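*Asks:* sequence and predicted structure are below.
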Amino acid sequence: MTDEEFSLADFYDTLDEQGHPLTTAARLAARLDVTHAEAEDRLEALVGEGVERVDVSADPVVFYPSDWADTQDRERVVLFADNREIVADQPSQWTRARLSNIAHLEDTTHEGAYRYRIRKEDIWAAPHETLDALLSTLREVTGKRDNGLEEFVESQWRRSHAFRLETHEDGYVVLTARSDDLMGNVGRQKLDDGQLRARIDDRTAWVNEDEVASVKRTLYEAGYPVQDERHLEEGDPLPMDLTLDLRDYQQEWVNRFVTSESGVLVGPPGSGKTVAAMGVMDALEGETLILVPSRDLARQWRQALLDHTTLTREQIGEYHGGEKNIRPVTIATYRTAAMDRHRHLFDGRKWGLIVYDEVHHIPSDVHRRTADLQAVSRLGLSATPVREDDRETDIYTLIGPPIGTDWDALFEAGFVQEPEVEIRYVPWGDDLDRYEWADADGHKRRQLAASNPAKTEEIRQIRRAYPRAKTLVFVDYLDQGNRLAEELGVPFVSGETPHPRRERLFSQFRAGERDTLVISRVGDEGIDLPDAELAILASGLGGSRRQGSQRAGRTMRPAGRALVFVLATRGTGEEDFAQRQTQHLARKGVRVTEQDAQAPAFREEEDEAVGGEDATDGDAVEPPAEESEGNR
């Protein structure tokens, strides 16, 4: 190879082979079997042509790409095996889909760079029938083999196939280990007498059927996810048809679920998870229980089933504080279904499918009781399977592995509108308000920052900038919501709003008779407001990533703009809260910008901030939008 033959592509090939984002003349000399001086000349020739150099103490000079995206128009995938990381630049949709099956997307940029990490949970949930198939996918997508990484993958694969739940020929549930040692050293060490009724042999134990979920969770936490291969009773049949066409990715979701009989559909708001769930119902044709967090969502499900399937009104029932009907398709609230006095009604039905909508609720102490309800198949739905209590893994342990599509692919295809997210920092408009905040502490201080009166003028400024946009203003405090509604001259919808008035206001918004609503947590999830174009988050739940994504999701539809403004009082813990609220969106590739408030009254230089801020999370006044037995 002559000096002229060492091109920019050769430089990138060197980085690929090394598995490292930079190189030195010494490394290149060893790779090409040339002298150090010859290697250095070849690298120096590329400086300014897509390669940069910097002097460091460990080696005289290191060389690295000056701009990955601008210098290479072909897909590049680099494996950093020691960290179990994969960096992909300009990857195709096929590559992203393959990577999503073996790794977790950690970060992405608008320049087309993606960073994935291979975690043990990703290997446990990988949709591959055999270890060879999984390793083949890994080699295909990275273009190489790494013994250390493949040993990690193999060890985690074996852990995920170490235990399985089965139905004994006599009808009871048994736990079987791959070996005697696993049952003795892991199974019987981790599980107590309440979970295992009796030993059958060295590899098999009789399981208490009431403790199946806790057995799965205990072994999962010990690093041994259980394969659930029980032969549950067939559900009662329910012939039905879906009356609309699924998108290609929705059909793929359905196919993957039908193959596995359990799983969680994870996709951005507006991607049609409810429609895909109806596609699953069409494919399985069994009696179905649909669990939802609120009565509003129950009504929406019922209407969607009537609009898009051949099911009749007589075949669909609702069971919650306002209505109690068990039908072939029953839509119930989590809270009601978990109550002992109603549970026998759900247990007595042979469900072919249970759908857990907004499945991120399932790890809570009350809602997780519904995971014990028996069904042939379990399907979870969520745009935001994240929890601030770090119990996300319980979602997949109790329901099934994630099934999803790369958000970027849906943005690019135009199926979902990518939101434009901006954090705006609002100063105090009045020194008296700032002094009151400075003298307060704990929950009171957080509430004063969230309810900063200066936010009202900033909301007006945003609405003036987008006068035709249908707008939702989100709040977490009832007093703030009532005040904003009065100052803006628009209705406030909260958990205290009677259901008939609530639905009437939502209907008026959908029909274009109203262009703005102030709304509390009742609008965080499940509310169908498809024409919302502008979401203003005036206050939030202590930096909840899920809440931030859900509120932004009210604007993420195929048509129009999706505008999201997060207001945070300058110099308070709200700054940190706002950044945390948008974290989940940023991880999905959504660009989040920050700037100061734009209202004219606040463009002058701010005074020096008074006091510090206690950024500890606190309870908001507005209660969660989950239904109790009676009307709220």
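*Replies:* Right, received. Where do you want to start?
*Asks:* hey, let's count contacts and neighbours off CA atoms from now on
*Replies:* Fine.
*Asks:* before we move on, what SS does the most centrally placed residue in the chain have?
*Replies:* In the chain, the centroid-proximal residue (Cα atoms, centre = their mean) is Thr384; its distance is 3.1 Å. What DSSP: H, G, I helix; E, B strand; the rest coil gives for Thr384 is coil.
*Asks:* once you drop chain neighbours, what's closest to it?
*Replies:* With Cα to Cα, 6 or more residues apart in numbering as the measure, Arg546 is the residue that lies nearest to Thr384, at 5.6 Å, once sequence neighbours are left out.
*Asks:* quick one: the strands in the stretch 351-500 of the chain?
*Replies:* Counting by DSSP state E, counting those that start in this stretch, the segments of the stretch 351-500 of the chain that form strands are 351-356, 375-382, 402-404, 420-426, 471-474, 492-493.
*Asks:* just put those strands in TSV and tack on distance to Ser260 and mean neighbour count.
*Replies:* Rendered in TSV, the data for those read as follows (distance: least, Cα to Cα, whole Å; neighbours: other Cα atoms under 10 Å):
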stretch	distance to Ser260	mean neighbour count
strand 351-356	13	26
strand 375-382	9	24
strand 402-404	10	24
strand 420-426	36	22
strand 471-474	38	25
strand 492-493	41	25
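*Asks:* put this beside the first:
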Amino acid sequence: MSEQSESDDAGLSAARFHEVVQELGRPVLSASDAARILGVSQATASDLLDTLADAGRIERVDVSGDPVVWYPSDLQSFADREHVIAFPDRRELVVEHPEQFTRAQLAQFAHLVDSTRDGAYIYRIREEDIWQAPYDHLDGLLRTMRSVLPERSPHLEEWVERQWTRARRFALVTHPDGYTLLSASSPDLMGNVARQKLEAGEHLRADVSDTESWVNDDAVGEVKRVLYEAGYPVQDQRDLETGDPLDVDLTLDLREYQAHWVERFEESGSGVFVGPPGSGKTVAAMGAMASVGGETLVLVPSRDLAEQWHASLLEHTTLTDEQIGEYHGGTKEIRPVTIATYQTAGMDRHRMLFDERRWGLIVYDEVHHVPAAVYRRSADLQAKHRLGLSATPTREDDREKEIFTLIGPPIGTDWSALFEAGFVAEPEVEIRYVPWGDDLSRNEYASAEGHERRQVAAMNPAKVDAVRALLDAHPDQKTLVFVEYLEQGRILAEALDAPFISGEMRHGERGVHFRAFRDGERETLVISRVGDEGIDLPNAEVAIVASGLGGSRRQGAQRAGRTMRPTGSARMYVLATRGTTEEDYARRQLRHLASKGVRVTEGDAPGFEEGSEGEESGNDDADFDDRDDLDAA
């Protein structure tokens, strides 16, 4: 080693020491470890480490088997630092104590599959994650990956490039004579994949060339689905119908990211706007309406949401009330812009009304409903411009791929970017553990099984006091208390002197309570699953989930979304009975939020800081589903 190098090494800093132990993969090291990583002799490494220890920057201790080892003075601080460990062969990443930036970047190309109590997150990179990555070019995707991974992996990057290319080997295009062609990048793919998987006559009308086949117009959606399941996503590059003309303009300016969403939609003609609640997806959809300039069908899951769309269109566009119709159980109007519920639009006796109209754009709000059997028929309108909207297009049956197959690719902005820019308030999400309120409930839980066991844990009577304590901690703040069960909702409503909003309440009465909440006349509402989506509560500052942890990951994000607005505080508490399966449910339900860059913390419920331990967690009923609300509207 040169004299100059020895002089540089003499200035070994604590930061460089932390880098060495990071590279080593454990928080203590010997002189021989340091020598190997620093590229110096063992004697020089020992002197450097002694100098740093004498300065009080690191600690040293004599151990058997090795004369001395060194470790960071603040070992806990070192343990809490972010660590990214890659397993390229398995396409998995383990991230310990990830920063918000890292979680947001990972959400662009990887799928969060698990998390642990000590702050580790396990991600897997799947084929569909690469197929659906929100990038125009492969270089952009690779740059994001390299910003997160501890070191480059040629093996992993080669696999990513293969998947990126694979997703661009089939395309639907419009023939100059107006019919739809399926085009393949090679004769082999057309002959051995498409024509083997797809049925002649049913899906493909005729062979046009070695790489092109004529597609039946009413089979486009099925062609996409079949090839996707075969591992070949189809690029939809058709000239889509614009429908009967509709002159509509926005009466407000789009934010920069909203304008970018609309530009990407203009390029593809289809897609799904994905962004956190409060990011203005509905307004961006109105921008897409103005861009298409054709009559529009808006599909929504509920009458509440239909009414909100109607009001928003009048407020933010040049459309008049005579141009907007609603089609559902309450009213049936077909107009240039028609807002219909999924269920009504899918019924045979109503379908003809929608099929006969020359729509230029179909908007699917809360698009995660589309793959469900009762809603899927509405996705057959493949010849139109198609736009989905969702904060959380995840489904517990892992069929979210059908959303992007039938509607279009995801179009969105990193949640963290919107948090940092101040467009949306990042929620503070806390899991709070509650001990059993009495021995009777504890014993009932121990003897119960399956869903009954979940219900006993959910309705732990101690949660009433926990909710009261949280409300006391947030005086004068608008709060939503979510429950899963009608009985618990009634108990909490009586204890808190607050209305209980459920599917049993008449539609008009719900509206009265919602208006009172929005106008500040009421600060607390107890609400069932009818509040998970489709209800506009823009001023909610606190959400308390008293029960409902057996629901989906999407449900957790939607409930947190009730507090995610451009201004003010945003806080969500999830109550879980300690020592029960609710502990695991809480972590699993909030995993989607964590993958989006939202930090989730854990602790005891207020008033129960010295709470009892309860039983050990179990997995006997750890099944998740997208079941309907027990008191659905």
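*Replies:* That came through, no problem. Everything numeric here is computed off the predicted structure, so don't read it as measured data.
*Asks:* work out the TM-score between the chains.
*Replies:* For this chain pair, the superposition-based TM-score is 0.84 by TM-score structural alignment, normalised by the length of structure 1; 619 aligned residues with a Cα RMSD of 4.4 Å.
*Asks:* nearest to Leu289 of structure 1, out of the strands of the stretch 351-500 of structure 1?
*Replies:* The closest approach between Leu289 of structure 1 and any of those, judged by Cα to Cα, belongs to strand 351-356 at 4.8 Å.
*Asks:* just how off-centre is that closest one within its chain?
*Replies:* The chain centroid and the centroid of strand 351-356 of structure 1 are separated by 21 Å under Cα atoms, centre = their mean, to the nearest Å.
*Asks:* what's that strand aligned against in structure 2?
*Replies:* With the alignment judged by TM-score structural alignment, the segment of structure 2 matched to strand 351-356 of structure 1 spans residues 359-364.
*Asks:* structure 2: which residue goes with the residue nearest to Thr384 of structure 1?
*Replies:* The pairwise alignment with structure 2 assigns Arg546 of structure 1 to Arg554, based on TM-score structural alignment.
*Asks:* please tell me how far that match sits from Arg591 of structure 2.
*Replies:* Computed as Cα to Cα, to the nearest Å, the Arg554 of structure 2 to Arg591 of structure 2 distance reads 9 Å.
*Asks:* which position in structure 1 aligns with Arg166 of structure 2?
*Replies:* In structure 1, the residue equivalent to Arg166 of structure 2 is Arg159, according to TM-score structural alignment.
*Asks:* what's the burial count for the counterpart of Ala559 of structure 1 in structure 2?
*Replies:* Using TM-score structural alignment, the equivalent of Ala559 of structure 1 in structure 2 is Thr567. The tally of other residues near Thr567 of structure 2 (other Cα atoms under 10 Å) stands at 15.
*Asks:* do I have it right that Thr567 of structure 2 meets Pro427?
*Replies:* No: in this structure Thr567 of structure 2 lies outside contact range of Pro427 using Cα atoms under 8 Å: 11.2 Å.
*Asks:* so who does the counterpart of Arg446 of structure 1 in structure 2 touch?
*Replies:* The alignment partner of Arg446 of structure 1 in structure 2, by TM-score structural alignment, is Arg454. The neighbourhood of Arg454 of structure 2, defined by Cα atoms under 8 Å, 6 or more residues apart in numbering, consists of 550, 581-582, 621.
*Asks:* now the residues you listed in a markdown table, with distance to His260 of structure 2 and neighbour count?
*Replies:* Shown next, in a markdown table, are these (distance: Cα to Cα, whole Å; neighbours: other Cα atoms under 10 Å):
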| residue | distance to His260 of structure 2 | neighbour count |
| --- | --- | --- |
| Gly550 | 37 | 26 |
| Thr581 | 43 | 24 |
| Glu582 | 40 | 24 |
| Asp621 | 44 | 14 |
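*Asks:* got CSV for those, with distance to Lys224 of structure 2 too?
*Replies:* Below are the contacts of Arg454 of structure 2 laid out as CSV (distance: Cα to Cα, whole Å):
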residue, distance to Lys224 of structure 2
Gly550, 33
Thr581, 39
Glu582, 39
Asp621, 36
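*Asks:* in helices, which of these fall?
*Replies:* Among the contacts of Arg454 of structure 2, the members falling in helices are Glu582 (criterion: DSSP state H).
*Asks:* wait, is Asp307 of structure 1 part of a helix?
*Replies:* Yes: counting by three-state DSSP, Asp307 of structure 1 is found in a helix.
*Asks:* just give me the match in structure 2 for it.
*Replies:* The equivalent of Asp307 of structure 1 in structure 2 is Glu315 (alignment by TM-score structural alignment).
*Asks:* what distance do you get for that match to Met564 of structure 2?
*Replies:* Taken as Cα to Cα, the spacing of Glu315 of structure 2 relative to Met564 of structure 2 amounts to 22 Å.
*Asks:* ok, back up a step: ok, the match of Arg166 of structure 2 touching Pro225?
*Replies:* Yes: shown here, Arg159 of structure 1 and Pro225 form a contact pair, counting by Cα under 8 Å, at 7.1 Å.
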